[in-house]
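Q: fold the following, please.
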Amino acid sequence: MKILLIILGALLLLAIWISLDFQFGRKAQLARITRINYPIRESNLQIFTTGPELFSDYFSLLKNANHHIHILFYIVKVDLISKEFFAILKSKAQSGVEVRLLLDWMGCRNISRRVIEDLKRANIKFAFCHIPRLPFLFYSSQVRNHRKMTIIDGKTGYMGGFNIGKEYIDQDPKLKPWRDYHLKISGEGAADLQREFLKDWRMATKTNLLNNSIYFPELEKGNSRHQVLPSEGFYLEETFSTLIRKAESTIIIGTPYFIPSKRIFADLLKALKRGVRLKVLVPHMTDHLFVKEASFRYLRRLIQEGAEVYDYMKGFYHAKVIVIDDKICDIGTANFDKRSIFLNHEINCFIFDRAFIERVRNILEIDLLNSKQITLSELNKPNLLRSIKEQAAKAISFFL
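A: Model prediction:
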C-alpha cells in the first residue's frame, strides 16, 4: 500500500510539473514572438506531388548551386536517399559552395554523431534547432521546427510537405505511394524564405547573417502573386480563421491530420450554416498513433452539418492545402491540427494567382477521385477498440 501511495504521489508531482512547465513555457514563447507580414510577391511557382519527381528536380538544382545552399528539414532519415542527399551536399561544400544544414533535433535525433562529424569534415555548416532546454524542458521538447525549406543561391526556394527519407520516394511498402504537395519558388518569394531560414539559423547558432547582402541578390518578378507566412505557435489560428470566415462558396481542406482548434471548428460550422460547400480530404491509412481517431469527433459533426469528407485510398496523403472560393490557395508545412497551430514553427504560402489555383484544383480533383467518401453511418458503427482510441486521442489531441 505504501509503495502504491509513493507511485501515485510521484505521478501527481510529475503531472503538476508538466502542467506548470507547459503553462510557463508557452507564456515565455508568446512573449518572444513578433508577427512577420511579408508583402505580396510575384514569383514563378511550380508544384510537385510525388517524391521521385520532386527529388529529381531538387537534387539537380542542388548540384548546380554556385554560391550557397541553405536547407532546413524537420525529418531526415538514415537510409539510401539521405546518403545521396548528404553526398551531394558534401560534394558541393568541398567544391567551395557554402552549405548550411539545419535540422530539427526531435525529428532528426536518429542521425548519429559519426554522420554529423562526417558532414562537418566536408565543410558543411551543421546545426540542430529546437533542442529541449531548461527551464521549460517539457514545453521546449514539444515545440518543433516543422518547416521544410531550401534556398539555393538566394534565387530559388523549395517548401512544402516532403522531408528526406525512403517513404517520401515510395520506398516504404506500408505508406506507398506517398502523396504530398511541395512548391518550388523562383523569384521574389525566395528572399522571404531566405530571411526565415537565416532567422532560424541565428536562433540555433547565434550567428547573424541577415544583413549580409550576398544572400539577397536582385530577383526578377514572376507570374504568380503569393505571400509567404511564417508562424511560431501563434497567429496561424487567426490566419486560418480569417480564411474560413471570408469563404463565400467553397472550402477544400487537404491534410494528413484533422484536429482543428475550437475557434477554427466553430468557423467551419458557421461556414456550412451560411451555405458554403466544405470538402475535407484525409488519408485512409495513418502514420501516427491516435491521429485518425482524434479526427473522428470533428468529422462526425461536420458530416451532420453537410460537409463532404473523403478518405484518400491510393497510398498515404500528407499534403497540407486549403483552397477558398478558387481565389486563395494555401500550401505549406502546417497541418490542420493543434500542434501546427499552437506549437510548431511552420511556413506557408498563400497563392492568389487564378491559373495556379486552377492547377491545384485539378490535382485535388484527381486526389478526390482516388478517395472514398466517408458516411456518418461508418463513423457511428459500434467499435469498442475505436471508441477507446478516440477517448485516448481526445485527452492528448494537443500533442498529436
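Q: all contacts plus neighbour counts: C-alpha atoms, from now on.
A: Noted.
Q: you'd agree Ile88 is up against Ser60?
A: No - using C-alpha atoms under 8 Å, Ile88 makes no contact with Ser60, being 9.6 Å away.
Q: between these two, which is the more surrounded one?
A: Just comparing Ile88 and Ser60: by other C-alpha atoms under 10 Å the higher neighbour count belongs to Ile88, 16 against 12.
Q: I'd like the structure of this one too, to check against the first:
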Amino acid sequence: MSLAHSSADREAAAAVDPSDLISFDSLLSTEELALRDRVRTFVREEIKPNIAKWYEEARFPIEIVPKLAKLGLLGMHLKGYGCAGGTAVEYGLAAAELEAGDSGIRTLVSVQGSLAMSAIAKHGSDEQKQEWLPRMAAGEAIGCFGLTEPTAGSDPSAMTTFASRDGADWVLNGAKRWIGLANVAQVAVIWAQTDEGVRGFVVPTGTPGFTATPIEPKLSMRASVQCEISLENVRLPDDAVLPNASGLKGPFSCLNEARYGIAWGTMGAARDAFEDALAYSKERLQFGRPLAGYQLTQQKLVNMALEINKGFLLALHLGRLKDAGKLQPHQISVGKLNNCREAIEICREARTILGGNGITLAYSPLRHANNLESVRTYEGTDEVHTLILGQKLTGVGAFR
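A: Below is the predicted model of the structure:
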C-alpha cells in the first residue's frame, strides 16, 4: 500500500487538529502520520461533502468500496492475500479518520475487515482464504458477519440458528438480526449451534434459502445498512465450515478486533463534532460578541478537548499493546466502554453550542451522536463491558 502524499495534503490535514492540547502527533511515527493523513484527505474530499445527503436519504454509498480498497483499508491489519499488513496503530488511526466522516463508513471497514475477513483469516482453511480474502481486500466481494439474533444479542450462547448434518452436507436454519452489509454482501460468515457446539460457516449469499432484508426505518447509522437474515434450509458442503473455530471463542476473537477499532473510531467522531462546535463558536455572535468569548462556552470546549485527548491516548496505548502482542481482552473493554461513553457525551455537548442550528444536517454533532447510539450498543453494550471489567476487578462473574 503506497503512503505517498503531497506536502499540501499534510499541511491541510494537520490544520484540522484544534483539539490537540498535548502534541499527540509527536507520539506517532512518520509512517503512521502518513497513513493517517492520507485517510484524512480521503474523508475530507470524498465523505464530508456527501455525508449529509447520504444520511438524509438513508443511502449506503456502496460506490466508495473500491476507493476504500484502493487505499488499502479493507482488511488492512491482515497480512498476505492482497491485504495491506498494517499495524494495529495504523488501523486505529484509519478508523478514527473514517469515523470523523461518519460511523457508518468506519463500520463498513470494520464489518469487512475486522469481522468477516478476520474470521476467514483466523479460522478458515487455506482454500477459504484463497477464495475470499484477495477479492475482499480488493473490494470485489463484500462480506458480513452473522452472530446476533432477534432474541440473542448480548448473550450469543442463546442463539437458536442451528446447522445439522445431512449426509456429507450441512443444512442451516434460523435468523440473524442487525447484520451490517448483509444485503450487498457476496459472502456471509454465519455462526450456528451444532451437535458439536457453535461453529462458523462460510456462506455465499447466493445460496438458496439465504435472504437478507434491510431494517428500516432507522434514526441512527442512516448512511449504513443493517439487515435481518433468514436462513431456510441453506445447504452447504462440508468444506463450508471454518475448520479452526469451535465454540464462542471463534466469533469473540473477531469481535475483539472490531471493539479495538471502535475505541479509535469513536474519538474520531468526537473530534469532528468538537471541531464543528469550536468553529461555530468563533463565528456566532450573541450579545455583541462571539460565543467563544464566553466562559461557559470555553468550559464546554475545554472539557470536550480534554476527553478527546485522553481518549486518543488510551486508544494509542491499546494499539501499542496490540502490536506488541500483549493486549488483553479486558483492556479492549476499557477502550470500548470509555471512549464510546465519552464520545457520545462530547457530541451532545457540542450540539448545545450550536443551539437550534445543531439539529440540522449542516453540522455534524447530532448526526454523530445519533450514530454513536448504535456504536455504543453493538460489539458489546455498556452493560456487557462493565460486567467484563467488574469480573476482572473482583474475580466474580455477574452476567447471570
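Q: and the TM-score between them?
A: Taking TM-score structural alignment, normalised by the length of structure 1 as the basis, the two superposed chains have a TM-score of 0.24; 157 aligned residues with a C-alpha RMSD of 6.6 Å.
Q: so where does Gln128 of structure 2 fall, helix or strand?
A: Secondary structure from DSSP states H and E places Gln128 of structure 2 in helix 126-137.
Q: meant to ask about Val171 of structure 2
A: Residue-wise, Val171 of structure 2 maps onto strand 169-180 under DSSP H and E.
Q: got the angle for whichever helix or strand comes after that strand vs helix 126-137?
A: Sequence-wise, the next helix or strand downstream of strand 169-180 of structure 2 (DSSP H and E) is strand 187-192. With axes from the mean of the first three to the mean of the last three C-alpha atoms, to 10 degrees defining the directions, strand 187-192 of structure 2 sits at 130 degrees from helix 126-137.
Q: determine the set of other helices and strands touching strand 187-192 of structure 2.
A: Strand 187-192 of structure 2 is packed against strand 143-146, strand 199-204, with contacts defined by 3 or more C-alpha pairs under 8 Å, 6 or more residues apart in numbering; DSSP states H and E.
Q: quick one: it to strand 199-204, angle?
A: Angle, strand 187-192 of structure 2 to strand 199-204, by the same axes, to 10 degrees: 150 degrees.
Q: in strand 187-192 of structure 2, which residues are buried?
A: Within strand 187-192 of structure 2, the residues scored as buried using 16 or more other C-alpha atoms under 10 Å are 187-192.
Q: any chance of these in TSV, with distance to Thr213 of structure 2 too?
A: Below are those laid out as TSV (distance: C-alpha to C-alpha, whole Å):
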residue	distance to Thr213 of structure 2
Val187	15
Ala188	14
Val189	16
Ile190	16
Trp191	18
Ala192	19
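Q: against which helices or strands is the longest helix that structure 2 contains packed?
A: Across structure 2, the longest stretch assigned as helix under DSSP state H is helix 249-283. Applying 3+ C-alpha pairs under 8 Å, 6+ apart, one finds that helix 249-283 of structure 2 makes contact with helix 88-101, helix 103-109, helix 118-123, strand 199-204, strand 289-290, helix 295-323, helix 329-354, helix 365-377.
Q: make CSV out of these and add mean neighbour count and distance to Val39 of structure 2.
A: What follows is these, written out as CSV (neighbours: other C-alpha atoms under 10 Å; distance: least, C-alpha to C-alpha, whole Å):
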stretch, mean neighbour count, distance to Val39 of structure 2
helix 88-101, 27, 6
helix 103-109, 26, 11
helix 118-123, 23, 21
strand 199-204, 24, 31
strand 289-290, 14, 33
helix 295-323, 18, 17
helix 329-354, 23, 21
helix 365-377, 23, 19
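Q: JSON lines for those, including distance to Thr213 of structure 2?
A: Formatted as JSON lines, these follow (distance: least, C-alpha to C-alpha, whole Å):
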{"stretch": "helix 88-101", "distance to Thr213 of structure 2": "25"}
{"stretch": "helix 103-109", "distance to Thr213 of structure 2": "17"}
{"stretch": "helix 118-123", "distance to Thr213 of structure 2": "23"}
{"stretch": "strand 199-204", "distance to Thr213 of structure 2": "16"}
{"stretch": "strand 289-290", "distance to Thr213 of structure 2": "48"}
{"stretch": "helix 295-323", "distance to Thr213 of structure 2": "35"}
{"stretch": "helix 329-354", "distance to Thr213 of structure 2": "28"}
{"stretch": "helix 365-377", "distance to Thr213 of structure 2": "19"}
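Q: angle of the longest helix of structure 2 against helix 365-377?
A: 160 degrees.
Q: mind listing what the spatially closest residue to Gln46 of structure 1 that is not a sequence neighbour touches?
A: In this structure, Gln46 of structure 1 finds its nearest non-sequential neighbour in Lys184, 5.0 Å apart by C-alpha to C-alpha, 6 or more residues apart in numbering. Lys184 of structure 1 makes contacts with 45-48, 156-159, as judged by C-alpha atoms under 8 Å, 6 or more residues apart in numbering.
Q: ok, now with 6 Å
A: Shown in contact with Lys184 of structure 1 (C-alpha atoms under 6 Å, 6 or more residues apart in numbering): 45-46, 157-158.
Q: after the helix or strand harbouring it, which helix or strand is next?
A: Applying DSSP H and E as the criterion places Lys184 of structure 1 in strand 182-187. Going down the chain from strand 182-187 of structure 1, the next helix or strand is helix 189-205, by DSSP H and E.
Q: burial count for Glu358 of structure 1?
A: Neighbourhood size, Glu358 of structure 1 [other C-alpha under 10 Å]: 15.
Q: now do the buried residues in the host helix or strand of it.
A: Here Glu358 of structure 1, judged by DSSP H and E, is contained in helix 354-369. Within helix 354-369 of structure 1, the residues that qualify as buried by neighbour count (16+ other C-alpha under 10 Å) are 356-357, 360-361, 364, 367-368.
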